[in-house]
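Engineer: Need a 3D model of the sequence below.
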Amino acid sequence: MKLRHTTANDVIATLELEPHVEGGFFRRTYQADHRDMLETTGGPRFLMTSIYYLLTADSPVGQFHFNQSDILHYFHLGDAIEYSLIHADGSLQTLVMGSDVLAGHQLQLHVPGGIWKASRLLNGENGFGLISEAVSPGFDFADMEMGSRQKLTAQYPQHRALIEKLTRDED
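Structural biologist: Predicted structure coming up:
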């Protein structure tokens, strides 16, 4: 039996993914609606939510964005994904999620709320990278801010080149 090569379009169709505002594709797979809602400063939130998130060769960047909630990322399959995290003190942390743990790839990645985060698909043979994210308190678009290139480069001028690469041009 010949094995079929899985494509990004196969994954998008099979998992019923939709385009995400930050880039890539997603689908919410879980929300803790069997539990009481949590009261947050932004309003009531689910205790936890989870999504599939896919970057592809055609949509290889998850642009800089800021979340209020903690996020746990879990690598599933495909090519490695590089994460760039800008902490409040301006320090930059770069990590790679992927299957090659001997090369230092992470299978899990915790990103605390309050950190600017971007991701990009690294070149590989698959043309896609698939992860899941578990978010607590549960994700709500009201708790997310997309990174403004102008604002981020003013705040973190030392990371200008990276910010320009991982944000949309506002003009």
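
Engineer: Every contact and neighbour count from this point should use C-alpha atoms.
Structural biologist: Noted.

Engineer: which residues touch the closest residue to residue 92 other than its chain neighbours?
Structural biologist: Closest residue to residue 92 apart from its sequence neighbours, by C-alpha to C-alpha, 6 or more residues apart in numbering: residue 86 at 4.7 Å. Shown in contact with residue 86 (C-alpha atoms under 8 Å, 6 or more residues apart in numbering): 92, 93, 115, 116, 117.

Engineer: another one to check against the first:
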Amino acid sequence: MPTPNHNHNHNHNHNATNNNNHPHPQTQTLPPQTPQNPLPYPLHPHPEGGYFHQTDRHPLTLPTPWPSPQGSSRSLSTTITYLLTPSSAVGVFHRNKGRTVHSLHRGRGRYVLLREDAPVNGDGDEDEDEDEVDGSGAKGGGRRSKGQGQATVETFVVGMDTQHGERMQWVVEGGVWKGCFWETRDIDSDDGEGFEGMLISETVVPGFEMEDHEFLSRTKMEEMLPEEQTQELQWMLRENHPEVPSF
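Structural biologist: From the prediction side, this is the model:
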């Protein structure tokens, strides 16, 4: 089963359901140009976990391509900087309606994607190609499996070590559930960067609006996945992270 590798210094993974670890909502903004935030602008707590700053909202607008209660148009694209840190190391499962292009700047992390509409081959069976894991054209470093539920689980590492399959750019299509977490680097593969966290940019096309966002519930996860996979991945549900702020 392709699930995150927990055999590293990720104590927060196994303690994610322990509310005593995070007794208060995480509301502190990270000031700029500090060890945690090397950027020239502050980063604000994100409702998915981690921190963010919107860096661009395209001035052009286009009709919203799906039913929208908030209006008929939106920006062509939006871009944010997103950061996971050792103290806020999990981006909980959620999905958006728009297509999101991710670009890594520093650090390392692992992504877990849940696809309800997994592609099948001409025989009606799931496509077993483990390399062709997203729309970015990237190869290697990813694994897929499909259990007794409806969804295919995919996991891959994002980092600078592209020779060993890590990715510096990846695409998540609209409607795909995604979660992520900071993953420490093995000592023997340390690149000497010394940055603890995962710093990326996300560009959403068409532009993001709050109405597009949905957190994954445990009930929905149980519908998509067999019990074993649900138990393995439920720690990445928002309900198990009371420390993250609300929208």
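
Engineer: if we can go back for a sec, if you rank the contacts of residue 86 of the first structure by neighbours, which is first?
Structural biologist: In terms of neighbours by other C-alpha atoms under 10 Å, these top out with residue 117 at 25 neighbours.

Engineer: And that one? What does it align with in the second structure?
Structural biologist: With TM-score structural alignment as the criterion, residue 117 of the first structure lines up with residue 178 in the second structure.

Engineer: One more: residue 128 of the first structure?
Structural biologist: In the second structure, residue 128 of the first structure lands on residue 197 (TM-score structural alignment).

Engineer: The nearest residue to that match once chain neighbours are set aside: neighbour count?
Structural biologist: Once flanking residues are discounted, residue 197 of the second structure sits nearest to residue 85: 4.4 Å by C-alpha to C-alpha, 6+ apart. Counted with other C-alpha under 10 Å, the neighbours of residue 85 of the second structure add up to 21.

Engineer: Could you measure from the equivalent of residue 85 of the second structure over in the first structure over to residue 10 of the first structure?
Structural biologist: In the first structure, the residue equivalent to residue 85 of the second structure is residue 56, according to TM-score structural alignment. As judged by C-alpha to C-alpha, to the nearest Å, residue 56 of the first structure and residue 10 of the first structure stand 12 Å apart.

Engineer: ditto for residue 35 of the first structure
Structural biologist: For residue 35 of the first structure relative to residue 10 of the first structure (C-alpha to C-alpha), the value is 34 Å.

Engineer: which residues touch the closest residue to residue 107 of the second structure other than its chain neighbours?
Structural biologist: Take residue 107 of the second structure and drop its neighbours on the chain: the residue closest to it by C-alpha to C-alpha, 6+ apart is residue 198, 4.4 Å away. Contacts for residue 198 of the second structure (C-alpha under 8 Å, 6+ apart) come out as 83, 84, 85, 104, 105, 106, 107, 108, 109, 182.

Engineer: Strands - which of these land there?
Structural biologist: 83, 84, 104, 105, 106, 107, 109, 182 (DSSP state E).

Engineer: among the residues you listed, who's most crowded?
Structural biologist: Ranking those using other C-alpha under 10 Å puts residue 83 first, with 29 neighbours.
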